[in-house]
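Peer 1: sequence first, then the predicted structure, then my questions.
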Amino acid sequence: MLHVDRIRRRRQRGVLVLSVVLALVGSTLAASPAFATHQGTAGSGRLYTPNWSVCNAGASAGVSGTNWAIGQINPTDVNASVVGCPGSWNVSVNSVSYPETWYGATSCFTAVQNGVCGSGKGVKLNTRTLTTTQQWQKTALHELGHVAGLGHRTVDTSVMASGASPPVSQYLDQHDRDSINASY
């Protein structure tokens, strides 16, 4: 009986030690949003310059959402301003009805080299799927995040997570801002 009690105590200590180790490892692996990854960069690369001249055209809700998004991204090292269309610009945002079911899309006008879009970037906002002010703002800022080279995130605290807002945030989190600043 003494031998069985000794084995039982060892198992209990082992379970306790294992629980503590798993708790410590789990807290280390579950990175806070400030340290979460961007799962790579945007496939369209980051725009070659932090000085963005934005041609903002199309539906009035898209223009308003994009203007709001520019106000959100400007506290980073990006200096974005709206310019006339046509004119001299390096970011084109067009808010029109596309037949597809996506909300927004971003592309580089030329080939991406070493993660950098060396020409200009085009953003499309889909009036068929975006219906609320919050959707317009979230999607416009998400796509401008791609202009800055940000990839998608898996945390709802970042506008770079795919999905509707709410539950996904319509704002850049600190990790997003730090990543943009590190890019330029």
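Peer 2: In hand now; what should we look at?
Peer 1: use CA for all of it now, contacts and neighbours both
Peer 2: OK.
Peer 1: just say helix, strand or coil for Gln135.
Peer 2: helix (DSSP: H, G, I helix; E, B strand; the rest coil).
Peer 1: on the three-state scheme, the spatially closest residue to it that is not a sequence neighbour is what?
Peer 2: Spatial nearest neighbour of Gln135, excluding adjacent residues (CA to CA, 6 or more residues apart in numbering): Ser165 at 6.5 Å. Secondary structure, three-state DSSP: Ser165 is coil.
Peer 1: tell me the buried residues in stretch 39-51?
Peer 2: Within stretch 39-51, the residues that count as buried by 16 or more other CA atoms under 10 Å are 41-50.
Peer 1: swap in stretch 173-184?
Peer 2: Buried-residue list, stretch 173-184, by 16+ other CA under 10 Å: 173, 175-177, 179-180, 183.
Peer 1: so what's the closest residue to Gly122 other than its chain neighbours up against?
Peer 2: Distances taken as CA to CA, 6+ apart place Ser92 nearest to Gly122, at 4.8 Å, with adjacent residues excluded. Going by CA atoms under 8 Å, 6 or more residues apart in numbering, Ser92 touches 54-57, 120-123.
Peer 1: among those residues, which ones are buried?
Peer 2: Of the contacts of Ser92, these count as buried by 16+ other CA under 10 Å: 54-57, 120-123.
Peer 1: which of those sit farthest apart?
Peer 2: The span of those, defined through CA to CA, is set by Ala57 and Gly120 at 15.7 Å.
Peer 1: which pair in the buried residues of stretch 39-51 spans the largest distance?
Peer 2: Longest span within the buried residues of stretch 39-51, CA to CA: Gly43 and Pro50, 17.9 Å.
Peer 1: try this one next to it:
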Amino acid sequence: MKRTTMVLGAALTAVLAFAPPALAGHGGKANSGKPDNKEQDVESNSLTTNGKAAVSHGRAQLNRSQINTSTGNSDIHVYDKSYSASWYGQTSCTDTNWWNGLCDHYDVKFNTRMMSGKSTYYWQSLGCHELGHTGSLGHRWHSTDSNDNSCMRSNIWPKYLDLHDIDAINDNV
């Protein structure tokens, strides 16, 4: 019995030692995963003027945290086109680092059909929101953003990451 308990304890310790850290509590699920490092190259793929404004603003917001963005083609791929879906934007992890289980490549998609007619302000809010997901952030709700100032809120369109968002990113990279 004692030997079984010791073996199980050692196995549990080994699993916990190699498991990726949990995402900081942020009020919502971050289904895009945690980035595998603090240096994130962003590739803009033939974006519209509004898409470029969204990426520029989103990068500026991420750069307020410990994440450093640059232009390149390896970490975050951004697209904007008319998708038939009813979402404004979408972020997903498309490649996980085999060694640590963290996200190595993200796809960020802006839906021009849903964003049609929206001002640059709304596009910048969308860029902040979707690129926030690449920093491991989930959605925020009123209970975790009572002053409604986080771009990680859905459908209220704030334009900036707030200090809670920045702290959550910094805790996860």
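Peer 2: Received the coordinates, thanks. Just so it is clear, the structure is predicted and the values come from calculations on it, not from any experiment.
Peer 1: narrow the contacts of Ser92 of the first structure to those in helices?
Peer 2: Within the contacts of Ser92 of the first structure, no residue falls in helices by DSSP state H.
Peer 1: possible to save these as a markdown table with distance to Asn67 of the first structure?
Peer 2: Shown next, in a markdown table, are the contacts of Ser92 of the first structure (distance: CA to CA, whole Å):
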| residue | distance to Asn67 of the first structure |
| --- | --- |
| Val54 | 10 |
| Cys55 | 11 |
| Asn56 | 8 |
| Ala57 | 11 |
| Gly120 | 18 |
| Lys121 | 17 |
| Gly122 | 16 |
| Val123 | 13 |
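Peer 1: and the residue nearest the centre of the first structure, what does it touch?
Peer 2: In the first structure, the centroid-proximal residue (CA atoms, centre = their mean) is Met160; its distance is 2.0 Å. Residues near Met160 of the first structure by CA under 8 Å, 6+ apart: 142, 145, 150-153, 172, 176.
Peer 1: Ser44 of the first structure: what secondary structure?
Peer 2: Following three-state DSSP, the label given to Ser44 of the first structure is coil.
Peer 1: quick one: what's aligned to it in the second structure?
Peer 2: Structural alignment (TM-score structural alignment) places Ser44 of the first structure against Ser32 in the second structure.
Peer 1: against Ser70 of the second structure, how distant is its match?
Peer 2: Distance from Ser32 of the second structure to Ser70 of the second structure, counting by CA to CA, to the nearest Å: 20 Å.
Peer 1: so where do the strands sit in the second structure?
Peer 2: For the second structure, applying DSSP state E gives strands covering 39-44, 68-71, 76-81, 89-96, 103-111.
Peer 1: indicate which one of these is closest to Thr5 of the second structure.
Peer 2: Closest to Thr5 of the second structure of these is strand 89-96 (CA to CA; 33.4 Å).
Peer 1: mind reading off the mean deviation between the closest one and the first structure?
Peer 2: Following the fit onto the first structure, the mean deviation recorded for strand 89-96 of the second structure is 1.4 Å by mean CA distance after the TM-score superposition for the first structure.
Peer 1: so what's Asn79 of the first structure up against?
Peer 2: Asn79 of the first structure makes contacts with 50-52, as judged by CA under 8 Å, 6+ apart.
Peer 1: alignment lookup: it to the second structure.
Peer 2: That one, Asn79 of the first structure, aligns with Asn68 by TM-score structural alignment.
Peer 1: what do you get for Gly26 of the first structure?
Peer 2: Counting by TM-score structural alignment, Gly26 of the first structure has no partner.
Peer 1: before we move on, what about Gly65 of the first structure?
Peer 2: The alignment partner of Gly65 of the first structure in the second structure, by TM-score structural alignment, is Ala54.
Peer 1: swap in Arg8 of the first structure?
Peer 2: Mapped onto the second structure by TM-score structural alignment, Arg8 of the first structure lines up with nothing.
Peer 1: Arg8 of the first structure should be in a helix, yeah?
Peer 2: Yes: secondary structure of Arg8 of the first structure (three-state DSSP): part of a helix.
Peer 1: how near is it to Val20 of the first structure?
Peer 2: Where Val20 of the first structure is concerned, Arg8 of the first structure sits at a distance of 18 Å (CA to CA).
Peer 1: is Gly104 of the first structure in contact with Gly145, as I believe?
Peer 2: No: under the criterion of CA atoms under 8 Å, Gly104 of the first structure is not in contact with Gly145, lying 11.7 Å apart.
Peer 1: the more surrounded of those two?
Peer 2: Gly145 (25 against 20; other CA atoms under 10 Å).
Peer 1: and the closest residue to Lys29 of the second structure other than its chain neighbours, what is it in contact with?
Peer 2: Ranked by CA to CA, 6+ apart and with sequence neighbours excluded, the top spatial neighbour of Lys29 of the second structure is Gly138, at 4.8 Å. Contacts for Gly138 of the second structure were tallied using CA under 8 Å, 6+ apart; they are 26-31, 152.
Peer 1: thanks again, I'm all set now.
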